[in-house]
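1. Just to be clear, the model below is a prediction. Sequence and coordinates:
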Amino acid sequence: MRTTAQNAELALLLEVTGTPKPGNVDRHREYEDLRFEHFVAGAVGAQPGLRMAADGDPLGESFLRAVEGMSEQRGGNTQFGAILLELPLVAAAGRDEYTLTRDDATAVVESTTVADAANFYRAFEAVDVAVDEPPEGMEPLDVRRGGDAVPALEERGLTLADVMERSTDRDGVAAEWVDGFERVFAAADSVQDCDGPVADRAARTFLELLAEEVDTFIVTQHDRATAEETTERTRAALEGDLDPETLADELVAEGINPGTTADTVAAALFVALERGIEL
């Protein structure tokens, strides 16, 4: 039987094997500087940090270790958001005092500390992550400052949950942390309700999620209009008016990467694996 940490690693691997996932790296499509093998290496490298979270180590330390391991490949940021989204779920599934439910995952989030927030910031020193400019008045807490922002965090007494709450309007992963992982658990239901190989179910769920809501990573990388247009194009693919394979090729060619949607699918796969979905 796989451990919780092994399921978390497997979820990252299954996510990247699913195809077509328009705009994302998968087993059929790559970017010139971001390849399938980078995601495989990133998932394997993250495993020690995932194991720490399952074993009860502080969430911030676990995240930092996972990201440092993930970054030990030449592609850069492969699964930063996916790991961040998985980790409270891994902690809930792996620790005796919790179970893998939305309520208990929320309890894990609410238990985070200032030290967890500090290690979250330090993780930005391990890999380049695309982020928006900080809101007015939040410049001292710009995550791109990495460890240099820790004194400001400590002065304000901000926990990792507090940091996430301040980012919900522009970051889909942060919104899931604050909203009790609603989309993750709904996506896990979708994966389980489909037929066929799990990676194919993940690809179908990816299309459903992207057709339902704009991807905040596209907003960050491009703009809101591009994200909304991508959602409309995905909806057309889901409804049969556009070949998903064609859309996948187009988005890769255009450099449009729905990374937050992929993060959600990875976390959903973890939930489905913990529930016992068979491969």
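-> Good, I have the coordinates. Here the structure is a predicted model, which means the values were calculated and not measured.
2. contacts and neighbour counts: CA atoms only from here.
-> Fine.
3. Next up, the contacts around D169.
-> A175 (Cα atoms under 8 Å, 6 or more residues apart in numbering).
4. Please tell me how far it sits from P88.
-> Distance of D169 to P88, given as Cα to Cα, to the nearest Å: 20 Å.
5. again, but for Q73
-> Using Cα to Cα, Q73 is found at 25 Å from P88.
6. Between these two, point out the one with more neighbours.
-> The residue with more neighbours, out of Q73 and P88, is P88; 27 against 16, by other Cα atoms under 10 Å.
7. contacting residues around F36?
-> F36 neighbours (Cα under 8 Å, 6+ apart): 16, 25-27, 29-30.
8. Just the residues you listed: which are in helices?
-> Under the assignment DSSP state H, these contribute V16 to helices.
9. Quick check: nearest residue in space to the residue nearest in space to the middle of the chain, chain neighbours excluded?
-> In the chain, the C-alpha nearest the mean C-alpha coordinate belongs to A82, at 2.2 Å (Cα atoms, centre = their mean). Nearest non-adjacent residue to A82, counting by Cα to Cα, 6 or more residues apart in numbering: D263, 4.1 Å away.
10. The one you found belongs to a helix?
-> Yes - assessed with DSSP: H, G, I helix; E, B strand; the rest coil, D263 lies in a helix.
11. Quick check: it vs R233, distance?
-> D263 sits 20 Å away from R233, going by Cα to Cα.
12. More neighbours: these two, which one.
-> Using other Cα under 10 Å as the criterion, D263 and R233 rank with D263 on top: 25 against 20.
13. dump the residue contacts of that one.
-> Contacts of D263 by Cα under 8 Å, 6+ apart are 79, 81-83, 85, 173.
14. how close does it sit to A236?
-> In terms of Cα to Cα, D263 sits 22 Å off from A236.
15. I'd guessed the residue nearest to the centre of the chain sits against A266; true?
-> Yes - proximity of A82 to A266 meets the contact threshold set by Cα atoms under 8 Å, at 6.2 Å.
16. second one coming, line it up with the first:
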Amino acid sequence: MSQNKQQLEYWCYLACMMEATARKPGNVHPEASFPDLSYADFLKSAAVIAPLLAQSTEQTTGELVLSCIRETQKAVTSNSNLGMVLLLAPLTRIPAKLKVTEGIHTVLHELSVEDARAVYEAIRLANPGGMGTTEAEDIALEPTETLRDVMSLAAERDLIAREYTTDFQIILKTGVPAISEYWNQTGCWESAIIHLQLRLMSEFPDTLIARKLGRAEAEKAARRARSVLQSKAGTVHLEEFDSWLRAEGNQRNPGTTADLIVATLFVALRDGFIPAPAGGTILEKIPPQFHQFLNSKYQHE
């Protein structure tokens, strides 16, 4: 594997592992699981998709998404990574010589109807919660427009779809500057990621929460995230927020925000906005019972 592909694989895996390991409110992490999804599932999923994403130029964006979801389904029984794959696939196809800001527009505008068909199949395989039905280009049917065009139809109700129609504006204009700021302020990768989560949730109400419980509940979660972010009694309010998100069967899981965090970390690592943390600072956050699920090639980076 070339050095560029090795680096791409490492950034993909690292972004996924860092996001899953940071003890963010409402999400799965080493100390908190859902009945159908565990921290180990995220580690296994990351190890599956990273090498596939590193070979991104050998497939179209849609084929890449479908390949990642097919392989993930062999390793994990629940949907662990559809959103992050949808975001990482076009990002990894940007030529290495270009910054993401320079290359993402072309990648997104080259998407085809065939890309849409492959992504529709991937979504049906992953079977994410709260999808519902739509009048135009419903996921149960075969698409007739390009992937970017069908994403535009869902942009009002799904932040990942919105990224496809705005050249990844949330990630590039809010996420990357925010993670850089918090990284410099705190000197701690986990703290920076938690701050990033609160920032994204406060500005962009989580659309997974909205799909499950309605827009009003997502906006309520956004207000609470903003309050925690601005609070001086950070830890206490963070724990209260975590408990509220996890109540009633984890229905307020801010899963879309987690996907945006993965993509933000990937871009920030790829384009040099943040350094890769020393491997030991991540491993120390991971209890020994999960070490068997780590891909050995990344444990001592």
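-> Yep, it's here. In this text, all values refer to a predicted model and were calculated from it rather than measured experimentally.
17. circling back: sort out for me which of the contacts of D263 of the first structure are in helices.
-> Reading helices off the contacts of D263 of the first structure with DSSP H, I get 81-83, 85, 173.
18. among those, which two are most distant?
-> Largest separation among these by Cα to Cα: I83 and V173, giving 10.0 Å.
19. Let me see the contact set for the nearest residue to T186 of the second structure once chain neighbours are set aside.
-> Spatial nearest neighbour of T186 of the second structure, chain neighbours left out: A192 (6.5 Å); criterion: Cα to Cα, 6+ apart. Contact analysis of A192 of the second structure by Cα under 8 Å, 6+ apart lists 179, 182-183, 186.
20. Emit the PyMOL select command for whichever of the residues you listed are buried.
-> PyMOL command restricting the contacts of A192 of the second structure to the buried ones, with burial defined by 16 or more other Cα atoms under 10 Å:
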select buried, resi 179+182+183
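21. how would you label L66 of the second structure: helix, strand or coil?
-> Local secondary structure at L66 of the second structure is given as helix here, using three-state DSSP.
22. Let me know how buried the residue mapped onto it from the first structure is, in neighbour terms.
-> Under the alignment (TM-score structural alignment), L66 of the second structure pairs with L64 of the first structure. By the criterion of other Cα under 10 Å, L64 of the first structure has 25 neighbours.
23. Trace F36 of the first structure over to the second structure, please.
-> In the second structure, F36 of the first structure lands on Y39 (TM-score structural alignment).
24. Distance of its match relative to S227 of the second structure?
-> From Y39 of the second structure over to S227 of the second structure (counting by Cα to Cα), the distance is 27 Å.
25. give the contact list for the aligned partner of the residue nearest to the centre of the first structure in the second structure.
-> Using TM-score structural alignment, the equivalent of A82 of the first structure in the second structure is M84. Going by Cα under 8 Å, 6+ apart, M84 of the second structure touches 259-260, 262-263.
26. Mind checking which of these are buried?
-> 259-260, 262-263.
27. For S202 of the second structure, which three-state class applies?
-> Classification of S202 of the second structure into helix, strand or coil gives helix, according to three-state DSSP.
28. Hmm, it is touching R226, no?
-> Yes - between S202 of the second structure and R226 there is a contact under Cα under 8 Å: 4.9 Å.
29. neighbour-wise, which of the two wins?
-> Using other Cα under 10 Å, the more surrounded residue of S202 of the second structure and R226 is S202, with 22 against 17.
30. what sits against the more buried one?
-> S202 of the second structure makes contact with 221-226, according to Cα under 8 Å, 6+ apart.
31. now the helices for the stretch 1-150 of the second structure?
-> Remark: helices assigned in the stretch 1-150 of the second structure by DSSP state H, counting those that start in this stretch are 3-21, 39-54, 61-75, 82-92, 100-109, 113-126, 147-154.
32. Format those helices as a markdown table; extra columns: distance to Q169 of the second structure.
-> Listed next are the helices of the stretch 1-150 of the second structure as a markdown table, based on distance: least, Cα to Cα, whole Å:
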| stretch | distance to Q169 of the second structure |
| --- | --- |
| helix 3-21 | 19 |
| helix 39-54 | 22 |
| helix 61-75 | 19 |
| helix 82-92 | 12 |
| helix 100-109 | 9 |
| helix 113-126 | 21 |
| helix 147-154 | 14 |
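33. right, and those - which one's nearest A216 of the second structure?
-> With Cα to Cα as the measure, helix 147-154 is the member of the helices of the stretch 1-150 of the second structure nearest A216 of the second structure (18.2 Å).
34. What residues in the first structure pair up with that closest one?
-> Going by TM-score structural alignment: helix 147-154 of the second structure matches residues 160-167.
35. Which residues does the matching stretch contact?
-> 60, 109-110, 112-114, 116-118, 120, 174-175, 177-178.
36. how about a markdown table for those residues, with distance to F185 of the first structure added?
-> As requested, the contacts of stretch 160-167 of the first structure are exported to a markdown table (distance: Cα to Cα, whole Å):
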| residue | distance to F185 of the first structure |
| --- | --- |
| G60 | 23 |
| V109 | 16 |
| E110 | 18 |
| T112 | 21 |
| T113 | 25 |
| V114 | 27 |
| D116 | 24 |
| A117 | 25 |
| A118 | 28 |
| F120 | 24 |
| A174 | 15 |
| A175 | 14 |
| W177 | 12 |
| V178 | 14 |
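37. Just put the residues you listed in JSON lines and tack on distance to A248 of the first structure and neighbour count.
-> Formatted as JSON lines, those follow (distance: Cα to Cα, whole Å; neighbours: other Cα atoms under 10 Å):
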{"residue": "G60", "distance to A248 of the first structure": "35", "neighbour count": "26"}
{"residue": "V109", "distance to A248 of the first structure": "34", "neighbour count": "24"}
{"residue": "E110", "distance to A248 of the first structure": "38", "neighbour count": "16"}
{"residue": "T112", "distance to A248 of the first structure": "38", "neighbour count": "19"}
{"residue": "T113", "distance to A248 of the first structure": "40", "neighbour count": "18"}
{"residue": "V114", "distance to A248 of the first structure": "40", "neighbour count": "21"}
{"residue": "D116", "distance to A248 of the first structure": "37", "neighbour count": "22"}
{"residue": "A117", "distance to A248 of the first structure": "36", "neighbour count": "25"}
{"residue": "A118", "distance to A248 of the first structure": "37", "neighbour count": "25"}
{"residue": "F120", "distance to A248 of the first structure": "32", "neighbour count": "25"}
{"residue": "A174", "distance to A248 of the first structure": "26", "neighbour count": "21"}
{"residue": "A175", "distance to A248 of the first structure": "26", "neighbour count": "19"}
{"residue": "W177", "distance to A248 of the first structure": "28", "neighbour count": "24"}
{"residue": "V178", "distance to A248 of the first structure": "31", "neighbour count": "20"}
